[in-house]
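Chemist: below: sequence and its predicted model.
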Amino acid sequence: MRALVLILALLPGAVHAGGLGAARTLPAGSVIGAGDLRVVDTDRPGLTDPSAAIGMQTRITIYEGRPLHANMLQAPRVVGRNQIVRLRFQRGGLRIDTEGRAMSDGAAGELIRVMNMGSRSTVTAQVLPDGTLAVLN
C-alpha cells in the first residue's frame, strides 16, 4: 500500500492538496461526464469525489484546470423557461392533462410556476423526470 501511495505521489500532476478540476472548458449548461474531470493540484478546497460532479450541470462556464466547487453545479434541467409542457392534475379518479408554459427552468423534483395555456391561470407544479409537470394546487 505504501508503494502505491509513493508511486501516486511521484506521478506528474499528482495531488498533494487538491481535488477535481475541469479537463476542458465547460460552457454554462454543460452536463458533466467522466471525461470532463481531472485531478488538479490546488490549495483551494473543492470537490474530491467524481460521483458528486458526474451527471450534474454547470451553472457557469468552468475553464480548463479550474477546481470544481459544489456551488458551480446544479441538477440537470429537464424543463426550460417558456417551454410548452404537459400539465397533469390528478385527484382520486379524476385526471386532467393539458398544455402549459413553464415560467422558469426546472430540474426533476423542483417546484415551478406554470401558466395553463387553456385558462391562462398560473399554477405551481412539480417537475417529473420525464418532463411532465404534476399540478399541486
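Modeler: That came through, no problem.

Chemist: okay, CA-based contacts and neighbour counts for the rest of this
Modeler: Will do.

Chemist: show me where the chain has strands.
Modeler: 18-22, 37-41, 57-58, 73-74, 77-79, 84-91, 94-102, 106-107, 111-116, 122-127, 133-135 (DSSP state E).

Chemist: looks like S104 contacts M115 (just checking).
Modeler: No. Taking contacts as Cα atoms under 8 Å, S104 lies outside contact range of M115: 10.6 Å.

Chemist: those two: who's more crowded?
Modeler: A count of neighbours by other Cα atoms under 10 Å puts M115 above the other of S104 and M115, at 21 against 14.

Chemist: list the contacts of the more buried one.
Modeler: Contact partners of M115, counting by Cα atoms under 8 Å, 6 or more residues apart in numbering, are G100, R101, A102, M103, S121, T122, V123.

Chemist: report the buried residues of stretch 104-123.
Modeler: D105, G106, A107, A108, L111, I112, R113, V114, M115, N116, V123 (16 or more other Cα atoms under 10 Å).

Chemist: before we go on, here's another structure to hold up against the first:
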Amino acid sequence: MKLLLLALILPWPAFADALVATRLIRPAEVLRAVDVEVQRGSQPGVASDPMQVVGLEARVAIYPGRPVRLADLGPAAVVERNETVVMIYRQGGLTILSEGRALGRAALGDSVTVMNSTSRQSVQARVTSFGQVEVGGMLAP
C-alpha cells in the first residue's frame, strides 16, 4: 500500500512529441512541413509542433534524425548581404529615399548595416520590408 501511495505522489515523466529533421537542412534554408516529422519523446528546447518551425530559417545545419531545436531557428532573412536596398529616412513630413547596399543578412525588424551608394557612408538601418530599410530618427530601440 505504501508503495502504491509513493508511486502516486512522485512525479511521472511527461511524454510529449518532439520534431526531428527528415533530411539535411542547411543553414539559411527555410523549413517546410515535409522537412520535419514528429517522434515520441520530449527534450528541452526542442519544437513539438510542425507549425512552430514552418517558415523559420535554420541558423545551423540540422542533420536527418536529429531534434529540431528552437534555438537553432530564426525568422527568415528578407534582405541578403550585398543586396541593393531602398533606404528611407522619415522625419516629420519629410521623406528621403536613397539607394544603398546591405552589408549583412537581416530578417524583418532586424538591424543591418547599410552603405549609401552615393556617399559611401555606412549607417544602421531597420528592415521594414523586402529590399527596404529605414534609417534615422525611427531607430529608437
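Modeler: Yep, it's here. Everything quoted here is computed from the prediction, not taken from an experiment.

Chemist: pick the one among the contacts of M115 of the first structure closest to P45 of the first structure.
Modeler: Minimum distance to P45 of the first structure across those is 35.6 Å, recorded for M103 (Cα to Cα).

Chemist: tell me the spacing between that closest one and R113 of the first structure.
Modeler: Distance of M103 of the first structure to R113 of the first structure, given as Cα to Cα, to the nearest Å: 6 Å.

Chemist: next, name the residue at the spatial heart of the second structure.
Modeler: Nearest to the geometric centre of the second structure sits G74, at 1.6 Å (Cα atoms, centre = their mean).

Chemist: OK, contacts around F15 of the second structure?
Modeler: R40, G41, S42.

Chemist: quick one: buried ones out of those?
Modeler: Using 16+ other Cα under 10 Å, the buried members of the contacts of F15 of the second structure are S42.

Chemist: export the contacts of F15 of the second structure as JSON lines, with columns for distance to V135 of the second structure.
Modeler: Formatted as JSON lines, the contacts of F15 of the second structure follow (distance: Cα to Cα, whole Å):
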{"residue": "R40", "distance to V135 of the second structure": "47"}
{"residue": "G41", "distance to V135 of the second structure": "46"}
{"residue": "S42", "distance to V135 of the second structure": "43"}
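
Chemist: how long is stretch 36-44 of the first structure from one end to the other?
Modeler: End-to-end for stretch 36-44 of the first structure, by Cα to Cα: 20 Å.

Chemist: grab the nearest non-local neighbour of D35 of the second structure.
Modeler: T22 (5.3 Å; Cα to Cα, 6 or more residues apart in numbering).

Chemist: ok, now how distant is that neighbour from E134 of the second structure?
Modeler: 38 Å.

Chemist: out of the two, which sits in the busier spot?
Modeler: More crowded of T22 of the second structure and E134, by other Cα under 10 Å: E134, with 21 against 18.

Chemist: now N116 of the second structure, nearest residue through space, not along the chain?
Modeler: Spatially, and ignoring its direct neighbours in sequence, N116 of the second structure is nearest to G100 (4.3 Å; Cα to Cα, 6+ apart).

Chemist: cool, and A75 of the first structure?
Modeler: M56 (5.2 Å).

Chemist: which helix in the second structure has the most residues?
Modeler: helix 2-9 (DSSP state H).

Chemist: hmm, back to that, wait, the residue nearest to D35 of the second structure sits on Q39?
Modeler: No. Using Cα under 8 Å, T22 of the second structure is not in contact with Q39; the gap is 11.0 Å.

Chemist: so how far is V85 of the second structure from the residue nearest to L108 of the second structure when sequence neighbours are not counted?
Modeler: Spatial nearest neighbour of L108 of the second structure, chain neighbours left out: V127 (5.3 Å); criterion: Cα to Cα, 6+ apart. Going from V127 of the second structure to V85 of the second structure by Cα to Cα gives 10 Å.

Chemist: shared neighbours of these two, anything?
Modeler: Shared contacts of V127 of the second structure and V85, defined by Cα under 8 Å, 6+ apart, comprise V79, V133.
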